[in-house]
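*Asks:* Build the 3D model from these lines:
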Amino acid sequence: MGRPTGTRWGWGRASAVAVTAVCLAYAPIAMTELWPYARPGAPAVGEWLLGRSVSPEFVAEAVRDRTGPYGRSLAPLIVHSVLGGLLMLLGPVQLLSAVRRRVRLHRIAGTVFAATVYASMAGAALYLVRTPPAEAFSGAAFWIVLATILAGTVGSLTFGVLAAVRGLPDLHQRWLLLCYGFLMTAPLLRLEWGVLPSLYPGLDLRDINRVAIMHLGALVSFGALLASRALDRRAAVPGLTGTWCPLPVRVAARLAGAAGLVWLTVAFLDGGTAGRRLLLAYLVPYAVTYAVIAVRAARAGARGADWAREEWSLHLTALCLAPAFSAATVPVLERTLGLDRATALVAGVGIGCGMLAYAAVTVVSLRILYAREVLRRRRESADPAADPAKDEDALEEARG
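*Replies:* Next comes the predicted model:
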């Protein structure tokens, strides 16, 4: 996988710099965020900034709403937040060491990163287990989204570690980028705390969080996809032929997605002003993400980059299915957790795009593994036309 050149590499560098800046800025915020809950009056960078970007009253409201839910699990939450700040520093180290081929540094930092993720997520898991969804900070919908992010973070990290152990750098890269995308929901949510009150004056923190979770999962998984495609410039993957997204699959996914979008739109519009606000927060990022992926898939096909087109197409199909998944999830959440329709609707939409992006990375991984299996069988075949030396070279190329 070579380094991109030209305008795309320029955009890639700008994005890497922006993500690094956000991570470095958020690290001290994360590490000090829960200090005031343990010792009232303790300094907290995030509270100080939020009080000046929004208002002291907004900060006081945020602290009041979190004091009760956090009080029951303060120690594990402090571990979670402090280690989360450390992860914000380790992430850019991982990315830069991988891009610059600093193998030893990458492995050492990667080991520390993995151990820190598991420990940090253990703290978050204790909070979620000890806190009933209805009593959680910002309510049951927020609890469900947090639990889904936690599962996605741990799962993607685990698959990434297994891929590294098996010598599959392209899969390792995709899973770890998705893992870090899920971690980025924390700083992005804080940014929305500072921006959304100016767009929706008068909303309390619970409603601000509801607006934010309408699109955070879609944004971070989309960012992970863009980063994966920027780092993987292969036009083809050895052993990969055909497509797992033929026309009937694409048509069926779009029809299901359209039906899901119609159902969600009607359900949100029944919620009056608040419903329209949430629908807008979902549809605009969704439409932009859909358009970008569709254009990239078409351009990849036009220039004959079969592998790029396949990966874009798999993710586009998953994105199309996300509204249908969310619509189907709403009645399940109502019946299993006893949620009202509005809460179940917010939770279902909040987890839809992130879960389908996770499914897309899983299918992409299976696609690559299947291509390698084709090469292996060809190598072991008694077919006299097969050239083992060429297959060995192809396998090495497929490994990156």
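*Asks:* Please make it C-alpha for all contacts and neighbour counts, starting now.
*Replies:* Noted.
*Asks:* tell me the strands in the stretch 1-150 of the chain, going along the chain?
*Replies:* Ranges of strands within the stretch 1-150 of the chain: none, based on DSSP state E, counting those that start in this stretch.
*Asks:* in it, which spans are helices?
*Replies:* 6-32, 35-38, 45-53, 56-71, 74-99, 103-130, 139-165 (DSSP state H, counting those that start in this stretch).
*Asks:* Before we compare anything, build this one as well:
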Amino acid sequence: MDRLRNVAWRRVATIAVVGVCVGYAPVAMTGLWPYAHHGAPAFGEWILSRAVSPRYVADALATRIGPYGRSLAAMIVHSVLGGALMLLGPIQLLSAVRRRIRLHRAVGVVFALTVYVSMAGAALYLVRTAPDDAFSGAAFWIDLSTILVGTVLSVTFGILAAVRRFPDLHQRWLLLCYGFLMTAPLLRLEWGALPWIWPGLAMTDINRIAIMHLGSVVAFGALVASRAMDRRRTAPGVTGTWVPRPVLAAAHLAGAAALVWIATSYLGWGAEGRRLLLGYLVPYGATYAVMLIGLRRAGRDGRSWAREEWRLHLAALCLAPVFSASVALPFERYLGLDRQTALSAGVAIGCGVLAFAATAVVGLRVVNGRARIGREGPAVAHRAGRAASPLG
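*Replies:* Below you'll find the model as predicted:
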């Protein structure tokens, strides 16, 4: 029964992701057309105007004419290719699950090249746009820049992992890369959904709330997808843990202290601060709960590799508030941001940066395990048995 339930859950999740990607592709591809030709169709604006109100959309996009106009060609390249990535991603996922190796490799080359060119267009826009001129302000500019770097590095590390014949690491890096790309459709969904919770807020205010948790949501989604596709009980050469209980306890204490400081800061900024704090804490708490449950179930079932991966990511999640609080001061001092904007920028990027770091540590664990097998000879490899296959 549990097996059937897991299969059904994976199928529903896959259908939902594919549906969002395919549905968002035309929205992304046409999003910048009205800035190039007045009156050109833009499906995203049309849908959002009817989901919320035409005034809600018009007031937000009126401020984009100047910033987009300075980098319109680059932005059109970025948006059109971003829509293409929404279509290529599901093909990559399904071809990997169904082991269509030739198709997976061919589409993978196209996917990687498309990521690089699309992100080059985004980079050109960010370079030409002052942080304060970004949509909803400097915190969003910093968030976009971090997503760009994370996307490019993730696909690059995924390519390197494939070349070095680490299929499990290749899988993780590409899922994280696609998670970063999924921030675009998820943000649009929140533009339409959050006004039902906070009616009357401008889209810029809604955007500030959304970026408080997008990093944790997409990084968590990539982790869940990785765990669903990797059904090994053990990983070759990997024994013990790199996060013993004292270290995990210390991470919890440090994270709790940082969360208290962040919460105290936001509560002192009135209604807007309370909204931002709620937008951060609710998804963060849900992510923490699911990770903790995954860790305990893996330990109870004797799945040591799953337990270690959950443990590494849980420690990273605990340290995310510490990172957010730590970078707020440099943002305030060296970028000239006010305290609230600096802290919001730190919170917006914290979970994504730490999830990237956790994925890197998972990679080091796998590489170290393979090196251990090489040092200790074929006996260790023989004991690893079928655990060498990342898909079970």
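*Asks:* Just the TM-score for the two chains, thanks.
*Replies:* Here the TM-score for the pair of chains, by TM-score structural alignment, normalised by the length of the second structure, is 0.97; 391 aligned residues with a Cα RMSD of 1.6 Å.
*Asks:* returning to what we had before: turn the helices of the stretch 1-150 of the first structure into JSON lines, columns for mean neighbour count.
*Replies:* Converted to JSON lines, the helices of the stretch 1-150 of the first structure look like this (neighbours: other Cα atoms under 10 Å):
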{"stretch": "helix 6-32", "mean neighbour count": "16"}
{"stretch": "helix 35-38", "mean neighbour count": "16"}
{"stretch": "helix 45-53", "mean neighbour count": "16"}
{"stretch": "helix 56-71", "mean neighbour count": "16"}
{"stretch": "helix 74-99", "mean neighbour count": "20"}
{"stretch": "helix 103-130", "mean neighbour count": "17"}
{"stretch": "helix 139-165", "mean neighbour count": "20"}
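*Asks:* Same list (those) but as CSV, adding distance to Ala253 of the first structure.
*Replies:* Formatted as CSV, those follow (distance: least, Cα to Cα, whole Å):
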stretch, distance to Ala253 of the first structure
helix 6-32, 30
helix 35-38, 47
helix 45-53, 42
helix 56-71, 40
helix 74-99, 34
helix 103-130, 33
helix 139-165, 23
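*Asks:* between those, which gets nearest to Thr317 of the first structure?
*Replies:* Nearest to Thr317 of the first structure among those is helix 139-165; the distance by Cα to Cα comes to 19.5 Å.
*Asks:* so the closest one corresponds to what in the second structure?
*Replies:* Aligned using TM-score structural alignment, helix 139-165 of the first structure spans residues 137-163 in the second structure.
*Asks:* Could you give the separation of the matching stretch from the chain centroid?
*Replies:* Averaging C-alpha positions (Cα atoms, centre = their mean, to the nearest Å) puts stretch 137-163 of the second structure 9 Å from its chain's average.
*Asks:* Which among the helices of the stretch 1-150 of the first structure is found nearest to Arg299 of the first structure?
*Replies:* Of these, nearest to Arg299 of the first structure by Cα to Cα is helix 6-32, at 13.8 Å.
*Asks:* what range in the second structure matches that closest one?
*Replies:* Helix 6-32 of the first structure covers residues 4-30 of the second structure once aligned (TM-score structural alignment).
*Asks:* What is the aligned counterpart of Leu335 of the second structure in the first structure?
*Replies:* Checking TM-score structural alignment: Leu335 of the second structure goes with Leu337.
*Asks:* what about the helices of the stretch 1-150 of the first structure, which gets the closest to Ala267 of the first structure?
*Replies:* Using Cα to Cα, the helices of the stretch 1-150 of the first structure put helix 139-165 closest to Ala267 of the first structure, at 16.0 Å.
*Asks:* What helices and strands are in contact with the closest one?
*Replies:* Applying 3 or more Cα pairs under 8 Å, 6 or more residues apart in numbering; DSSP states H and E, one finds that helix 139-165 of the first structure contacts helix 103-130, helix 169-183, helix 205-213, helix 341-380.
*Asks:* so can I have a markdown table of these showing distance to Ala44 of the first structure?
*Replies:* Converted to a markdown table, these look like this (distance: least, Cα to Cα, whole Å):
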| stretch | distance to Ala44 of the first structure |
| --- | --- |
| helix 103-130 | 19 |
| helix 169-183 | 20 |
| helix 205-213 | 18 |
| helix 341-380 | 28 |
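*Asks:* Val292 of the first structure is nearest to which of those helices?
*Replies:* helix 341-380 (15.0 Å).
*Asks:* So what angle separates the directions of that closest one and helix 205-213?
*Replies:* On the basis of axes from the mean of the first three to the mean of the last three Cα atoms, to 10 degrees, helix 341-380 of the first structure is oriented at 30 degrees to helix 205-213.
*Asks:* The equivalent of Arg300 of the second structure over in the first structure and Trp9 of the first structure, how far apart?
*Replies:* The pairwise alignment with the first structure assigns Arg300 of the second structure to Ala302, based on TM-score structural alignment. Distance, Ala302 of the first structure to Trp9 of the first structure, by Cα to Cα, to the nearest Å: 20 Å.
*Asks:* Pull the number of nearby residues for whatever residue of the second structure lines up with Arg367 of the first structure.
*Replies:* In the second structure, Arg367 of the first structure lines up with Arg365, judged by TM-score structural alignment. Neighbours of Arg365 of the second structure under the rule other Cα atoms under 10 Å: 21.
*Asks:* Cys320 of the first structure contacts Ala252, doesn't it?
*Replies:* No. Cys320 of the first structure is beyond contact range of Ala252, at 9.5 Å (criterion: Cα atoms under 8 Å).
*Asks:* Could you check which of those two is surrounded by more residues?
*Replies:* Just comparing Cys320 of the first structure and Ala252: by other Cα under 10 Å the higher neighbour count belongs to Cys320, 26 against 14.
*Asks:* That one -> the second structure?
*Replies:* Checking TM-score structural alignment: Cys320 of the first structure goes with Cys318.
*Asks:* element containing its match?
*Replies:* Using DSSP states H and E, Cys318 of the second structure sits in helix 304-334.
*Asks:* how close does the nearest residue to Leu160 of the second structure once chain neighbours are set aside get to Arg231 of the second structure?
*Replies:* Closest residue in space to Leu160 of the second structure, ignoring its immediate chain neighbours: His170 at 7.8 Å, by Cα to Cα, 6 or more residues apart in numbering. Distance from His170 of the second structure to Arg231 of the second structure, counting by Cα to Cα: 16 Å.
*Asks:* Which one of these two is surrounded by more residues?
*Replies:* Comparing His170 of the second structure with Arg231 by other Cα under 10 Å, the one with more neighbours is His170, at 22 against 16.
*Asks:* Surely the more buried one touches Phe157?
*Replies:* Yes. At 7.4 Å, His170 of the second structure counts as touching Phe157 under the criterion of Cα under 8 Å.
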